[in-house]
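>>> heads up, no residue letters with this:
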């Protein structure tokens, strides 16, 4: 997603647990090899401020708050997120944490906001046109007025909070706004992402083959998916700057012993890197 000339903040509501998923923390589910919350945060990376509401791990540079009391519902989470924003931007992007297609959906919301018009906000719609209440962007002043007028938000709905706003609904023909409520949803999204990754890897495969030819390395020794998985795990452990270093170490180790088991080396490097103490300035 390119840089966008829009002043906006982002609130990601991540306080709930998936009751139809056996109570797992949705934010921590891995879809296509990447944590759901990280996918959503990536979709909001151009926000001036990003706030995650919930008891989950967040990366450096992202503010974290918890609704009071914890578990008091998405409306309470949204209000807590709004309260945590300093000097609010003109627009506020509101997202759930369980949106695997957020990176495809959010640019459409930003485009709608930049297009002008008199709507207070824009939401992606579900198949029947119903707004996805936690997948939208709103004028911050209108959203804050609605939140103030709503009263006590605990155990109440985001739909009710947003009811006074004039919302424009954007059709979602590709299903990018579908969330993860059931294991069936999870499996469908995981498959969708892995198919996409395979397609992307075909393109990267050409790069790997050309690079290997240039430096005299057998391309068969390069397992793109495995290396990406290893560096992703290192980054998720809070040691983001060490992710490329871990890949370099793997290459050195393989170069020193051509008969070494690459899978064992990846596990060793991943385990050591994720267990190592992270410098305070690098901690999430």
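Cool, the structure landed. Every value quoted in this text rests on a predicted model; they were computed, and no experiment measured them.
>>> only C-alpha atoms for contact and neighbour calcs from this point on.
OK.
>>> distance between the longest helix belonging to the chain and the chain's centre?
Determined from DSSP state H, the single longest helix within the chain is helix 183-215. On the basis of Cα atoms, centre = their mean, to the nearest Å, helix 183-215 sits 19 Å off its chain's mean C-alpha point.
>>> how many residues are close by residue 214?
9 (other Cα atoms under 10 Å).
>>> oh sorry, the question was meant for residue 249
Neighbour tally, residue 249, other Cα under 10 Å: 14.
>>> now for it: which residues touch it?
By Cα atoms under 8 Å, 6 or more residues apart in numbering, residue 249 lies in contact with residue 269.
>>> can you classify it by secondary structure?
helix (DSSP: H, G, I helix; E, B strand; the rest coil).
>>> helices or strands next to the longest helix of the chain in the packing?
Contact analysis of helix 183-215 by 3 or more Cα pairs under 8 Å, 6 or more residues apart in numbering; DSSP states H and E lists strand 30-31 as its packing neighbours.
>>> ok, structure two:
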């Protein structure tokens, strides 16, 4: 996984990922997933990571397959065929980074909760779901951010109150070139503690990452 800086904002609490949290049956109708897919994949030869083949589908397809079927999805990236309805959008100008992609996607979100995830985390859907479930039980916070056992915050897989996210994005202004940690650092958060060795947020950033991901799928 790529390294992340420590969070410097306000941490309200930390919850283990195995904590007993009961999602409401109608939860997906309250949530939209925003997939950040506008990166250039420089370490993969400049290819669009979303379109790479993985397990009989694409990297984007693998992530979409893990999300709840009735959950609205907005993809900040170039259009491609998908197996489910998806709204595509792009930041202007393209290549502005994940925060700019999020800013472009937010106008299409019409639900009170928003899950934000990078496309190169194809197995992140269960963690995103847990973060959204936890957020529903912490009405006093803006967001839930997973944190691994080394203390690194996973800024590219987060759950948000949409109203709070819009406010922070508007306060920051121009998002071109900004990092997601700048958005998170302005939020009051709850941390979702990931178990030791949790691979669900492993990303595909290099040819070696892609090779291992394909080998893991072939073994299952």
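Noted; the coordinates are in hand. A quick note: this is a predicted structure, and the numbers were derived from the prediction, not measured.
>>> now what about the TM-score between them?
The TM-score (TM-score structural alignment, normalised by the length of the second structure) is 0.79; 193 aligned residues with a Cα RMSD of 2.0 Å.
>>> re earlier: pull out the buried residues from the longest helix of the first structure.
Buried residues in helix 183-215 of the first structure, counting neighbours by 16 or more other Cα atoms under 10 Å, are found at 186, 189, 190, 193, 205, 208, 212.
>>> please say which position in the first structure residue 78 of the second structure maps to.
In the first structure, the residue matched to residue 78 of the second structure (TM-score structural alignment) is residue 55.
>>> quick check, that match in contact with residue 68.
No: with contact defined as Cα atoms under 8 Å, residue 55 of the first structure does not count as touching residue 68 (11.7 Å).
>>> ok, now which ones touch the counterpart of residue 199 of the second structure in the first structure?
The equivalent of residue 199 of the second structure in the first structure is residue 175 (alignment by TM-score structural alignment). Residue 175 of the first structure makes contact with 126, 127 under the criterion Cα under 8 Å, 6+ apart.
>>> right, and residue 247 of the first structure touches residue 227 too?
Yes: here residue 247 of the first structure reaches residue 227: they are 6.7 Å apart, a contact under Cα under 8 Å.
>>> which part of the second structure lines up with the helix or strand following the longest helix of the first structure?
The helix or strand immediately downstream of helix 183-215 of the first structure is helix 224-236, counting by DSSP states H and E. Using TM-score structural alignment, helix 224-236 of the first structure corresponds to no residues of the second structure.
>>> strands along the second structure, start to end?
Applying DSSP state E to the second structure gives strands spanning 10-16, 31-36, 53-54, 57-58, 73-76, 87-89, 113-118, 143-147, 157-161, 188-193.
>>> could I get those strands as a markdown table with mean neighbour count and distance to residue 167 of the second structure?
As requested, the strands of the second structure are exported to a markdown table (neighbours: other Cα atoms under 10 Å; distance: least, Cα to Cα, whole Å):
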| stretch | mean neighbour count | distance to residue 167 of the second structure |
| --- | --- | --- |
| strand 10-16 | 15 | 16 |
| strand 31-36 | 27 | 17 |
| strand 53-54 | 18 | 36 |
| strand 57-58 | 16 | 34 |
| strand 73-76 | 26 | 19 |
| strand 87-89 | 18 | 20 |
| strand 113-118 | 25 | 13 |
| strand 143-147 | 28 | 13 |
| strand 157-161 | 27 | 10 |
| strand 188-193 | 23 | 13 |
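>>> mind giving me TSV with the ones you listed and columns for distance to residue 127 of the second structure?
Converted to TSV, those look like this (distance: least, Cα to Cα, whole Å):
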stretch	distance to residue 127 of the second structure
strand 10-16	12
strand 31-36	12
strand 53-54	20
strand 57-58	20
strand 73-76	16
strand 87-89	22
strand 113-118	10
strand 143-147	8
strand 157-161	8
strand 188-193	9
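>>> what's the angle between the longest helix of the first structure and helix 224-236?
Angle, helix 183-215 of the first structure to helix 224-236, by axes from the mean of the first three to the mean of the last three Cα atoms, to 10 degrees: 110 degrees.
>>> quick one: the aligned partner of residue 129 of the first structure in the second structure from residue 14 of the second structure, how far?
Using TM-score structural alignment, the equivalent of residue 129 of the first structure in the second structure is residue 151. Per Cα to Cα, to the nearest Å, residue 151 of the second structure is found 11 Å from residue 14 of the second structure.
>>> these two touch, right, residue 38 of the second structure and residue 99?
No: the criterion here is Cα under 8 Å, and residue 38 of the second structure misses it with residue 99 at 10.3 Å.
>>> which of the two has more neighbours?
Between residue 38 of the second structure and residue 99, residue 38 has the larger neighbour count (other Cα under 10 Å), namely 26 against 23.
>>> residues near the nearest residue to residue 106 of the first structure once chain neighbours are set aside, how many?
Leaving aside its sequence neighbours, residue 106 of the first structure sits nearest to residue 43 (Cα to Cα, 6 or more residues apart in numbering; 6.3 Å). Close neighbours of residue 43 of the first structure, defined as other Cα under 10 Å, add up to 22.
>>> after alignment, which residue of the second structure pairs with residue 43 of the first structure?
By TM-score structural alignment, residue 43 of the first structure lines up with residue 66.
>>> so what's its match up against?
Residue 66 of the second structure neighbours (Cα under 8 Å, 6+ apart): 123, 124, 125, 126.
>>> how about the corresponding residue of the first structure for residue 136 of the second structure: what's its closest non-neighbour residue?
Under the alignment (TM-score structural alignment), residue 136 of the second structure pairs with residue 114 of the first structure. Nearest residue to residue 114 of the first structure in three dimensions, chain neighbours excluded: residue 6, at 6.7 Å (Cα to Cα, 6+ apart).
>>> ok, now how distant is that neighbour from residue 15 of the first structure?
Distance of residue 6 of the first structure to residue 15 of the first structure, given as Cα to Cα: 27 Å.
>>> does residue 62 of the second structure touch residue 53 like I think?
No: at 9.4 Å, residue 62 of the second structure does not count as touching residue 53 under the criterion of Cα under 8 Å.
>>> residue 18 of the first structure is in contact with residue 179, isn't it?
No: using Cα under 8 Å, residue 18 of the first structure is not in contact with residue 179; the gap is 11.3 Å.
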